[in-house]
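Q: Here is a sequence with its predicted model. Questions after.
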Amino acid sequence: MTSQKHDKTADNKPLKIGITGGIGAGKSTVCKIFAALGIPVYDADSRAKRLLVEDSELMEQIRAAFGGEAYFPEGGLNRVWLAAQVFSKPDQLAQLNKLVHPRVGLDFESWYQQQEAPYVLKEAALLFEAGSYKSLDAVITVTAPQPLRLRRTLMRDEHRSREQVEDIMQRQLPEEERIQRSQFKIVNDEHSLVLPQVLRLHRQLLRRELPAAG
């Protein structure tokens, strides 16, 4: 694969690099390595949880769309109730994402303006599904076999059943499509060493070399 110097070199703005992967792929672990190398990481999923209780405009939109039960009287998010409204209901989940993702996008841009680094990472599980990849310079997919991802998730998320995790996997982009739509791939299958992959990619991004278009 050929690469080219990215044209943002002139204005010296950090490259915006997305990092995604199916549930249990280990993208958060990979992000910790990048963070240890001094690269700022924006965790879209955790920021979204904060915005749901801190962004007054988003909170009003949630109440209008799902009802006042979405929040407790003191202002906290009724996560169990809201999850029940969208679980296994694609139209309701799409409505929730339609409200949350634009606010996360604005929050990311605000965060990005404060960063001083050769590049930044935006970590998000639904990078392609939400369409936010369109505003990024390149995307890294962290990949692992589905049985391994399932096992990791069940060990990590004791509150989730096997059926719930499999349902999440079914609703996420197929692994092959995610890889095909990404510019870079990191294999985290417990056989391939992750650190050398990250260091190699880190050096390439420091040189601001991205795959040539087409």
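A: That came through, no problem.
Q: Only C-alpha atoms from now on, for both contacts and neighbour counts.
A: Will do.
Q: Show me what the longest helix seen in the chain is packed against.
A: The residue-count maximum for a helix in the chain (DSSP state H) belongs to helix 90-112. For helix 90-112, the packing partners by 3 or more CA pairs under 8 Å, 6 or more residues apart in numbering; DSSP states H and E come out as helix 44-54, helix 56-66, helix 79-86.
Q: In addition, the following structure is provided for comparison:
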Amino acid sequence: MKKPLVVGITGGIGSGKTTVVEIFKKLNVPVYIADKKAKSLMQNDSNLIKRIKKSFGDQSYDINGNLNSTYLSNIVFNDSKKLASLNSIVHPAVRKDFQSWLSQQRAKYILYESALIFEHEQQDKFDCIILVTAPREVRIKRVQKRDNCSANDVIKRIDNQMDEKIKIKKADIIIENIKYKELSQKISSINYKILTKLY
């Protein structure tokens, strides 16, 4: 049987990737959510846990063996070298897990969801890339509501990510996520396009 096409799906904070992914799931498209899987592997993969403790100290996990996300975040988000070090430990484990998951899929195409496809220069690994976008003010309001934080906090997070204009030039398909009703129609049309034109 032909291997599924691998379609990347990405977008900045507050763009509404999760909503878009849920609609694709309703169309029976298998989805691999890289960030969620990375957290799961960091919590459950014994080899990964050993390597993280060796690089960042035993405090990376609490006494119950749970990942100490606050401790790790404080280290890596204030030091780009430490962040690169953590990525070099976690990313290969995620890639290996993804390849194992992909080998079990029987759909015509799958989605690989990650916020940082372009930031990590992974775009060449996909048959095509979907970018989810939304106006800046919409994104700010969404994240404020979701995370119960100030507009300034959200703006800082947005400004730390790659400029959306650059991502638009790099992406193959753009989904502007503003109204849910229109979104469902757009995604049905994109699903058809992927199945007929790309496959």
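A: Looks like it arrived, so ask away. Note that the structure is a prediction, hence the values are computed from the model and not measured.
Q: re the thing from before, can you tell me which of the helices and strands packed on helix 90-112 of structure 1 is nearest to Val198 of structure 1?
A: helix 44-54 (20.3 Å; CA to CA).
Q: after superposition, how close is the closest one to structure 2?
A: Here the mean offset of helix 44-54 of structure 1 against structure 2 after fitting is 0.8 Å, by mean CA distance after the TM-score superposition for structure 1.
Q: thinking again about what came up before, where in structure 2 does the longest helix of structure 1 align, residue-wise?
A: Mapped onto structure 2 using TM-score structural alignment, helix 90-112 of structure 1 spans residues 80-102.
Q: what do you get for stretch 45-60 of structure 1?
A: Going by TM-score structural alignment: stretch 45-60 of structure 1 matches residues 35-50.
Q: re the thing from before, okay, angle between the longest helix of structure 1 and helix 56-66 too, please.
A: 180 degrees (axes from the mean of the first three to the mean of the last three CA atoms, to 10 degrees).
Q: And the next helix or strand past helix 90-112 of structure 1?
A: strand 119-123 (DSSP states H and E).
Q: Tell me the secondary structure at the residue lying farthest from the centre of structure 2.
A: Taking CA atoms, centre = their mean, the residue of structure 2 most remote from its mean C-alpha position is Ile63, at 29.2 Å. Here Ile63 of structure 2 takes the coil state, with states given by DSSP: H, G, I helix; E, B strand; the rest coil.
Q: Would you mind finding the match for it in structure 1?
A: In structure 1, Ile63 of structure 2 lands on Pro73 (TM-score structural alignment).
Q: For Lys122 of structure 1, see how far away its match is.
A: Counting by CA to CA, to the nearest Å, the separation of Pro73 of structure 1 from Lys122 of structure 1 is 33 Å.
Q: ok, now Arg50 of structure 1?
A: 16 Å.
Q: more crowded one of these two?
A: Lys122 (25 against 13; other CA atoms under 10 Å).
Q: Report the contact partners of the aligned residue in structure 2 for that one.
A: Matched by TM-score structural alignment, Lys122 of structure 1 corresponds to Tyr112 in structure 2. Contact analysis of Tyr112 of structure 2 by CA atoms under 8 Å, 6 or more residues apart in numbering lists 6-9, 31-34.
Q: could you redo these as a markdown table and give each row secondary structure and distance to Lys186 of structure 2?
A: Shown next, in a markdown table, are those (DSSP: H, G, I helix; E, B strand; the rest coil; distance: CA to CA, whole Å):
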| residue | secondary structure | distance to Lys186 of structure 2 |
| --- | --- | --- |
| Val6 | strand | 20 |
| Val7 | strand | 16 |
| Gly8 | strand | 17 |
| Ile9 | strand | 15 |
| Val31 | strand | 18 |
| Tyr32 | strand | 21 |
| Ile33 | strand | 21 |
| Ala34 | helix | 24 |
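Q: quick one: which of the residues you listed is nearest Ser55 of structure 2?
A: The closest of the contacts of Tyr112 of structure 2, once distances to Ser55 of structure 2 are taken by CA to CA, is Ala34, at 22.0 Å.
Q: residues touching the closest one, list them.
A: 94, 112-114.
Q: Tell me how far the residue nearest the centre of structure 1 lies from Trp81 of structure 1.
A: By CA atoms, centre = their mean, the mean C-alpha position of structure 1 lies nearest to Ala124, the distance being 0.4 Å. Distance, Ala124 of structure 1 to Trp81 of structure 1, by CA to CA: 24 Å.
Q: again, but for Gln180 of structure 1
A: Distance from Gln180 of structure 1 to Trp81 of structure 1, by CA to CA: 36 Å.
Q: and if you look at Gly38 of structure 1?
A: Distance from Gly38 of structure 1 to Trp81 of structure 1, by CA to CA: 39 Å.
Q: Check Gly68 of structure 1 too.
A: Gly68 of structure 1 sits 11 Å away from Trp81 of structure 1, going by CA to CA.
Q: Also Ile39 of structure 1?
A: Counting by CA to CA - Ile39 of structure 1 and Trp81 of structure 1 are separated by 37 Å.
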